[in-house]
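J.: no sequence on this one, just coordinates:
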């Protein structure tokens, strides 16, 4: 469906791809440099906040993104913060390298909070973000739910975070977990809009990667990956040796969005499971293919 859908809806596919964002870890500055040539200037690049990274890695990566002419979107992992002082110090360092305009506030993985912030909402409500010139905050969305958080709680927190940011004069972006199936994604987008939230939505999309790796991440994050879904996406559970890209997913999503005028502003965010350079090069090639289809 991917190439067919893109050929049938080239304008919708290009609109969806325009302004895509990428993700990197604090350790992947070398990958960022390798991906530079295939990444459009001004591209948003999220910088993770993982347990095996330290402050200098995170700051160094965010600074490298800014120096390269891209827009850094550093992650703030609430449950990994040991104190307000640590949050203040992190934001001050980011501010010094020009990397606080856009941030992504997320709860994070630890089962128990390491400090005073049990979730992203508590970070937002602290007022600390405003003091460091944050202009826009991305918050997490889960089209297929969260393996450990009930859906009603997810929606309650999404609405509360959006409202708190609006009260503080900060813009909101909804950044979703990755998906293999456009059905739950479109249903989630419609639910977001029905709740009066008109913020930009960035749909998490796995960049090209090994099938085993994709399934491993899917299981970790509670993403649907049964035989029917992965066949629709473009790979088979019985053949795990190859790689898979998101062509079908993107083509299908572009077609669905073209048919739904109320979906609002929707973009793509690529999780770089197969590496930042490989993902950036794939996106560049895919966009080129669509442009050629449109002018053929």
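T.: Looks like it came in fine. Remember, it's a predicted structure, so these values are computed and weren't measured experimentally.

J.: can we go C-alpha only for contacts and neighbour counts from here?
T.: Noted.

J.: neighbours of residue 163, just the number please.
T.: 15 (other CA atoms under 10 Å).

J.: who touches it in this structure?
T.: Under the criterion of CA atoms under 8 Å, 6 or more residues apart in numbering, residue 163 has no neighbours.

J.: Do you have the helices of the stretch 151-296 of the chain handy? List them.
T.: For the stretch 151-296 of the chain, applying DSSP state H, counting those that start in this stretch gives helices covering 151-167, 182-194, 211-221, 227-233, 247-258, 276-295.

J.: Run the angle between the fifth one and helix 276-295 for me.
T.: Okay, so that is helix 247-258. Here the directions of helix 247-258 and helix 276-295 differ by 50 degrees (axes from the mean of the first three to the mean of the last three CA atoms, to 10 degrees).

J.: Deepest-packed of the helices of the stretch 151-296 of the chain, please.
T.: Per residue and on average, the most neighbours among the helices of the stretch 151-296 of the chain fall to helix 247-258, with a mean of 22 (mean count of other CA atoms under 10 Å).

J.: what's the spacing between that helix and its chain's center?
T.: Chain-centre distance of helix 247-258: 17 Å, with CA atoms, centre = their mean, to the nearest Å.

J.: Run through the neighbouring helices and strands of it.
T.: helix 2-8, helix 10-17, helix 182-194, helix 227-233 (3 or more CA pairs under 8 Å, 6 or more residues apart in numbering; DSSP states H and E).

J.: can you do 10 Å?
T.: Helices and strands touching helix 247-258, as assessed by 3 or more CA pairs under 10 Å, 6 or more residues apart in numbering; DSSP states H and E, comprise helix 2-8, helix 10-17, helix 182-194, strand 200-206, helix 227-233, strand 266-271, helix 276-295.

J.: So which other helices or strands are in contact with the second one?
T.: For helix 10-17, the contact count by 3+ CA pairs under 10 Å, 6+ apart identifies helix 2-8, helix 247-258, strand 266-271, helix 276-295 as packing neighbours.

J.: Tell me which of the ones you listed lies nearest to residue 77.
T.: Nearest to residue 77 among the helices and strands packed on helix 10-17 is strand 266-271 (17.0 Å), distances taken as CA to CA.

J.: of the helices of the stretch 151-296 of the chain, which approaches residue 20 most closely?
T.: Residue 20 sits nearest to helix 276-295 of all the helices of the stretch 151-296 of the chain, at 9.0 Å, using CA to CA.

J.: Check it against this one:
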């Protein structure tokens, strides 16, 4: 039987200037239970980074707000999720907004339908949340909504993008008639080609809301496939499955370097390309994700404590 050949670990490749520029102002998503495991975010992320706080069904609002207050106190730009389908009614929505504002000085939100199939109350979409006018009344400055480069079967069960497309047109018109600073925060993707086609198609359709492209941070391949299946990621799932067929890559952790470098180079060659920022889902852990961003220029020029290991 042939012996495996172990090669000396090569020195890391120099950071791409395009990738470094593309990573400026990246954001990252955490949940209260994962945030609680981080002693101090200042050892991981550049000061002022936007940190989304995911609201999973069953998480008490008190836990969400206390997490937001803690992360904000460490110098971060906190953006909590407002999942429409788990918000009981307008009074509950107003209460959440008041708590975030009063206890954590929050002035921005990610509005989305949410991960449950059936609404638990009066709302089923981010558009309904926007229509209440409560965020505007509270003076929220940034209102982000979900983007779906690969579609969403919860919204379009037939596999088309009809309802997603109509919702985007509505959101575009909302952004034009209000002074809200909007952005499309997308699900995580792994393949650059379909993302570029999707972003260009939106621009061609007159939708100019800035795109914050979602990507998974470094993680085990099996972990990513599990999340991709659970989240209904389509074309990108095929990329992961193809990678899993390659024995030489199966045991190596996935890193988003190739995906983001492709997008960064496209952005450099096409300055009008409407992807404005990168949003990380740290599926392999916040520390692992933060280390990757530091090594790839995402913390360039910012005094962040180097992460060991």
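T.: Received it, and whenever you're ready, just let me know what you need. Bear in mind the structure is a predicted one, so any value in this text is a computation, not a measurement.

J.: re earlier: distance to residue 180 of the first structure added to the helices and strands packed on helix 10-17 of the first structure, as a markdown table?
T.: Shown next, in a markdown table, are those (distance: least, CA to CA, whole Å):
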| stretch | distance to residue 180 of the first structure |
| --- | --- |
| helix 2-8 | 13 |
| helix 247-258 | 7 |
| strand 266-271 | 12 |
| helix 276-295 | 16 |
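
J.: Relative to residue 201 of the first structure, which of those is closest?
T.: strand 266-271 (4.8 Å).

J.: With the second structure overlaid, report how far the closest one is off on average.
T.: Here the mean offset of strand 266-271 of the first structure against the second structure after fitting is 0.7 Å, by mean CA distance after the TM-score superposition for the first structure.

J.: Of the helices and strands packed on helix 10-17 of the first structure, which is nearest residue 145 of the first structure?
T.: Across these, residue 145 of the first structure has its closest neighbour in strand 266-271 (17.8 Å, CA to CA).

J.: which bit of the second structure covers that closest one?
T.: Counting by TM-score structural alignment, strand 266-271 of the first structure falls onto residues 276-281 of the second structure.

J.: Show me what the matching stretch is in contact with.
T.: Stretch 276-281 of the second structure has contacts (CA atoms under 10 Å, 6 or more residues apart in numbering) with 21-30, 50-52, 183-188, 209-218, 256, 260, 267, 286, 289-290, 293.

J.: Distance to residue 11 of the first structure for the helices of the stretch 151-296 of the first structure - can I get that in a markdown table?
T.: Converted to a markdown table, the helices of the stretch 151-296 of the first structure look like this (distance: least, CA to CA, whole Å):
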| stretch | distance to residue 11 of the first structure |
| --- | --- |
| helix 151-167 | 30 |
| helix 182-194 | 18 |
| helix 211-221 | 29 |
| helix 227-233 | 22 |
| helix 247-258 | 9 |
| helix 276-295 | 8 |
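
J.: Out of these, flag the one nearest residue 143 of the first structure.
T.: For residue 143 of the first structure, the closest of these is helix 182-194, at 5.2 Å, according to CA to CA.

J.: Report the aligned residue range of the second structure for the closest one.
T.: Using TM-score structural alignment, helix 182-194 of the first structure corresponds to residues 192-204 of the second structure.

J.: what residues does that stretch touch?
T.: By CA under 10 Å, 6+ apart, stretch 192-204 of the second structure touches 148-150, 165, 168-169, 189, 205-211, 213, 235-236, 258-264, 266-267, 272-275.

J.: so how far is that stretch off the chain centroid?
T.: Distance of stretch 192-204 of the second structure from its chain centroid, counting by CA atoms, centre = their mean, is 17 Å.

J.: distance from that stretch to the first structure after superposition?
T.: Comparison of stretch 192-204 of the second structure with the first structure after fitting gives an average deviation of 1.0 Å (mean CA distance after the TM-score superposition for the first structure).

J.: which residues of the first structure does stretch 129-142 of the second structure align to?
T.: Aligning stretch 129-142 of the second structure against the first structure (TM-score structural alignment) gives residues 123-136.

J.: what about the corresponding residue of the second structure for residue 104 of the first structure, neighbour count?
T.: In the second structure, the residue matched to residue 104 of the first structure (TM-score structural alignment) is residue 110. For residue 110 of the second structure, the neighbour count with other CA under 10 Å is 22.

J.: hang on, residue 110 of the second structure packs against residue 52?
T.: Yes - using CA atoms under 10 Å, residue 110 of the second structure makes contact with residue 52 at a distance of 7.8 Å.

J.: Excluding sequence neighbours, find me the nearest residue to residue 213 of the first structure.
T.: Counting by CA to CA, 6 or more residues apart in numbering, residue 213 of the first structure lies nearest to residue 273, which is 7.5 Å off, once chain neighbours are set aside.

J.: again with residue 259 of the second structure
T.: residue 192 (5.6 Å).

J.: Could I get the contacting residues of the aligned residue in the second structure for residue 61 of the first structure?
T.: Counting by TM-score structural alignment, residue 61 of the first structure lines up with residue 67 in the second structure. By CA under 10 Å, 6+ apart, the residues touching residue 67 of the second structure are 30-33, 35-36, 53, 61, 73, 78, 80, 104.
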